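>>> sequence plus predicted model, see below.
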Amino acid sequence: MNIGIIGLGLIGGSLGLDLRACGYKVLGVSRREQVCQKATSRGAVDLASMDLATLADAEVIFVCTPIAAILPTVQQLIPHIDPATVLTDVGSVKAPVVDEVAPLWANFVGGHPMAGTADSGIEAAQTELFVSKPYVLTPVENTPSAATAKVEEIVKSIQANIYYCSPQDHDRAVSLISHLPVMVSGTLINTCHSDKQEVVKLAQQLASSGFRDTSRVGGGNPELGMMMARYNRQELLRSLQSYRQNLDTVINLIEQEDWDSLEQQLQSNHIARKQFVRE
């Protein structure tokens, strides 16, 4: 099977590495010739080009661009591909993407691999990035079952764990466990950076694994954070408001020196975390 990838960054490049290892022929497209050359030299693609016509023979195409570029990319791609071609994306927000693309292309299956690193670009691409990681597919009522099955077959080949849900449920869930943490973590960094200069310098010298872990997502790709806020605005606001209420509760407990209630909350947090994170 020929598989196309548009956007050869961390996700697109990592997909290419694993798909080629599975025996698929991978055709890549990037806006920059330098990226095409790097993707080829790294073995992420069999052939790379800046021309979307390169993907004319692809049976399935993964659109791995930033969210804002998905719709215009599909619009530019349509004249070059057969109506039977299956399109899917890897965007971290699904409802706006599916609402825009599905009416243009019947064989479109929304997708979101829940994998990544703090780094970006083809240089950051790595093998087995998706192994045992969640990979969400969001087909809607009119999505052909054959198109969904084809994407599922490919996702299973890279050993990701497939989950199905509606685009709306996806966006609400990821606002809690992905988009909210980015904003909270970013606010943490800003708070630490805004104290007195001598205190900031001392904090920088003392920062260790705890700060590294809690600040990682907030210090990641700014473009990705902007796309989360812009395209999942309502669900992110809902999550931020809920977080603010919980933060106010903790502030109140400390102000009132209600140590018993605070301990109960911390104990509850300790138990609840295990239901989200498997270590």
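That came through, no problem.
>>> when you work out contacts or count neighbours from here on, use the C-alpha atoms and nothing else.
OK.
>>> and Q75, which helix or strand is it part of?
Using DSSP states H and E, Q75 maps to helix 67-77.
>>> how far away is N246 from T54?
51 Å (Cα to Cα, to the nearest Å).
>>> got the contact list for F62?
I3, G4, I5, I6, G12, L87, T88, D89, V90 (Cα atoms under 8 Å, 6 or more residues apart in numbering).
>>> regarding the residue nearest the centre of the chain, what is its secondary structure?
Centroid check for the chain by Cα atoms, centre = their mean gives S92 as the closest residue, at 4.2 Å. Secondary structure assignment for S92 (DSSP: H, G, I helix; E, B strand; the rest coil): coil.
>>> what about the helices in the stretch 1-150 of the chain?
Counting by DSSP state H, counting those that start in this stretch, the stretch 1-150 of the chain has these helices, from start to end: 10-21, 33-42, 67-77, 95-101, 145-157.
>>> just the contacts of F62: which are in strands?
If you go by DSSP state E, those have I3, G4, I5, I6, L87, T88, D89 in strands.
>>> closest to S49 out of these?
Comparing those against S49 with Cα to Cα places I6 closest, at 9.8 Å.
>>> okay, the closest one and V63: tell me how far apart.
I6 is 5 Å from V63, by Cα to Cα.
>>> please compare the first structure with the one that follows:
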Amino acid sequence: MTVFKHIAIIGLGLIGSSAARATKAYCPDVTVSLYDKSEFVRDRARALNLGDNVTDDIQDAVREADLVLLCVPVRAMGIVAAAMAPALKKDVIICDTGSVKVSVIKTLQDNLPNHIIVPSHPLAGTENNGPDAGFAELFQDHPVILTPDAHTPAQAIAYIADYWEEIGGRINLMSAEHHDHVLALTSHLPHVIAYQLIGMVSGYEKKSRTPIMRYSAGSFRDATRVAASEPRLWQDIMLENAPALLPVLDHFIADLKKLRTAIASQDGDYLLEHFKESQKARLALKTDHDIHP
């Protein structure tokens, strides 16, 4: 059972609204205070009864909290941290859910130097967003990565781990640097590819003035699903994780060039070997739990 009695959730998109629902479902004795900068989102959160208190003031939301869960875009972390700082209790624990860790940790530490920060990243999601998109089961059996540093109190790490496990997550620990490299490969690059692929095909369609995407089958839809995700959110993620993403993107481009050369030179042996290795890796992935963005 979580030790937290009052949790403030800041940002009520998919992750924040799901955390609110999950906390109410699996930790019913916890008081949940909610804030989002959007008046429309706050009104929806009230209508959906997502928390015990939906406030128009971020400081009111965090004032009594012993855990503040930051579910805002990575480039909004500093603004949010500065805005709530004067109202935070001394012993409150701050936990972000951002998809980038190195830059976010620095931002939070700069803005909240006297508070305990336990960075986290739940590897769960869909391409949908907003308070209506969330659901209590989102985190069930999905990894939640914690990236504390050497100065993070062990007790605080344990408290955050217990909370995420209480609402369904599976805890993994790693360094912030390793997290950003791993997510550049498994999440950020796939989003780059999806946005680019559907953008390219859409461009062909507009230029040729003939229907193309109406003939897309499952493979195209599967490959571009995450391109329906919120563009500003992913703009922030790409730019914040550029140090880890750019080398990965360069590697991917180099591999594409090898494939192009093989196709142009009719090198069927190279293609077959490459496709076999890729198929083997994908089939192995099916034996694990599929996770979304």
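Ah, there it is. Not measured: the values here are computed from a predicted model.
>>> coming back round to it: distance between the helix holding Q75 of structure 1 and the chain's centre?
Mean-position distance between helix 67-77 of structure 1 and its chain equals 17 Å (Cα atoms, centre = their mean, to the nearest Å).
>>> what range in structure 2 does that helix sit on?
Here helix 67-77 of structure 1 aligns to structure 2 at residues 74-84, judged by TM-score structural alignment.
>>> and the contacts of the matching stretch?
Stretch 74-84 of structure 2 is contacted by residues 58-59, 62, 70, 98-100, 104, 107-108, 111-112, 233, 236-237, 240 when judged by Cα under 8 Å, 6+ apart.
>>> okay, now V151 of structure 1: neighbour count?
22 (other Cα atoms under 10 Å).
>>> what do you get for S175 of structure 2?
The burial count assigned to S175 of structure 2 is 15, neighbours taken as other Cα under 10 Å.
>>> excluding covalently adjacent residues, which one is nearest to D57 of structure 1?
Once flanking residues are discounted, D57 of structure 1 sits nearest to N2: 6.8 Å by Cα to Cα, 6 or more residues apart in numbering.
>>> measure that neighbour to V26 of structure 1 for me?
Between N2 of structure 1 and V26 of structure 1 the distance is 6 Å, computed by Cα to Cα.
>>> which of these two has more neighbours?
Legend: neighbour count by other Cα under 10 Å for N2 of structure 1 and V26, higher for V26 (24 against 15).
>>> the more buried one maps to what in structure 2?
Counting by TM-score structural alignment, V26 of structure 1 lines up with V32 in structure 2.
>>> where do the strands sit along structure 1?
According to DSSP E, the strands that structure 1 contains are 2-6, 25-29, 47-49, 60-63, 86-89, 108-109, 111-113, 134-137, 161-164.
>>> equivalent range in structure 2 for the third one?
It refers to strand 47-49 of structure 1. Taken onto structure 2 by TM-score structural alignment, strand 47-49 of structure 1 occupies residues 53-55 there.
>>> so for P167 of structure 1, which of the helices of the stretch 1-150 of structure 1 sits nearest?
Of all the helices of the stretch 1-150 of structure 1, helix 95-101 sits nearest to P167 of structure 1, with 4.6 Å by Cα to Cα.
>>> how close does the closest one sit to structure 2?
Taken over the aligned residues, the distance from helix 95-101 of structure 1 to structure 2 averages 1.1 Å (mean Cα distance after the TM-score superposition for structure 1).
>>> by contact count, what packs against that helix?
helix 67-77, helix 167-174 (3 or more Cα pairs under 8 Å, 6 or more residues apart in numbering; DSSP states H and E).
>>> give me that answer again for 7 Å
Contacts defined by 3 or more Cα pairs under 7 Å, 6 or more residues apart in numbering; DSSP states H and E place helix 95-101 of structure 1 against helix 167-174.
>>> the helix it packs on against structure 2, how far on average?
Helix 167-174 of structure 1 sits 0.4 Å off on average (mean Cα distance after the TM-score superposition for structure 1).
>>> which residues outside that helix are in contact with it?
The contact list for helix 167-174 of structure 1, computed with Cα atoms under 7 Å, 6 or more residues apart in numbering, reads V93, K94, A95, T138, N232, E235.
>>> now for the third one, how many residues are close by?
Counted with other Cα under 10 Å, residues neighbouring A95 of structure 1 total 19.
>>> the nearest residue to T54 of structure 1 once chain neighbours are set aside and G13 of structure 1: what is the separation?
Counting by Cα to Cα, 6+ apart, the nearest residue to T54 of structure 1 once its immediate chain neighbours are dropped is L27, at 7.1 Å. Using Cα to Cα, one gets 11 Å for the distance from L27 of structure 1 to G13 of structure 1.
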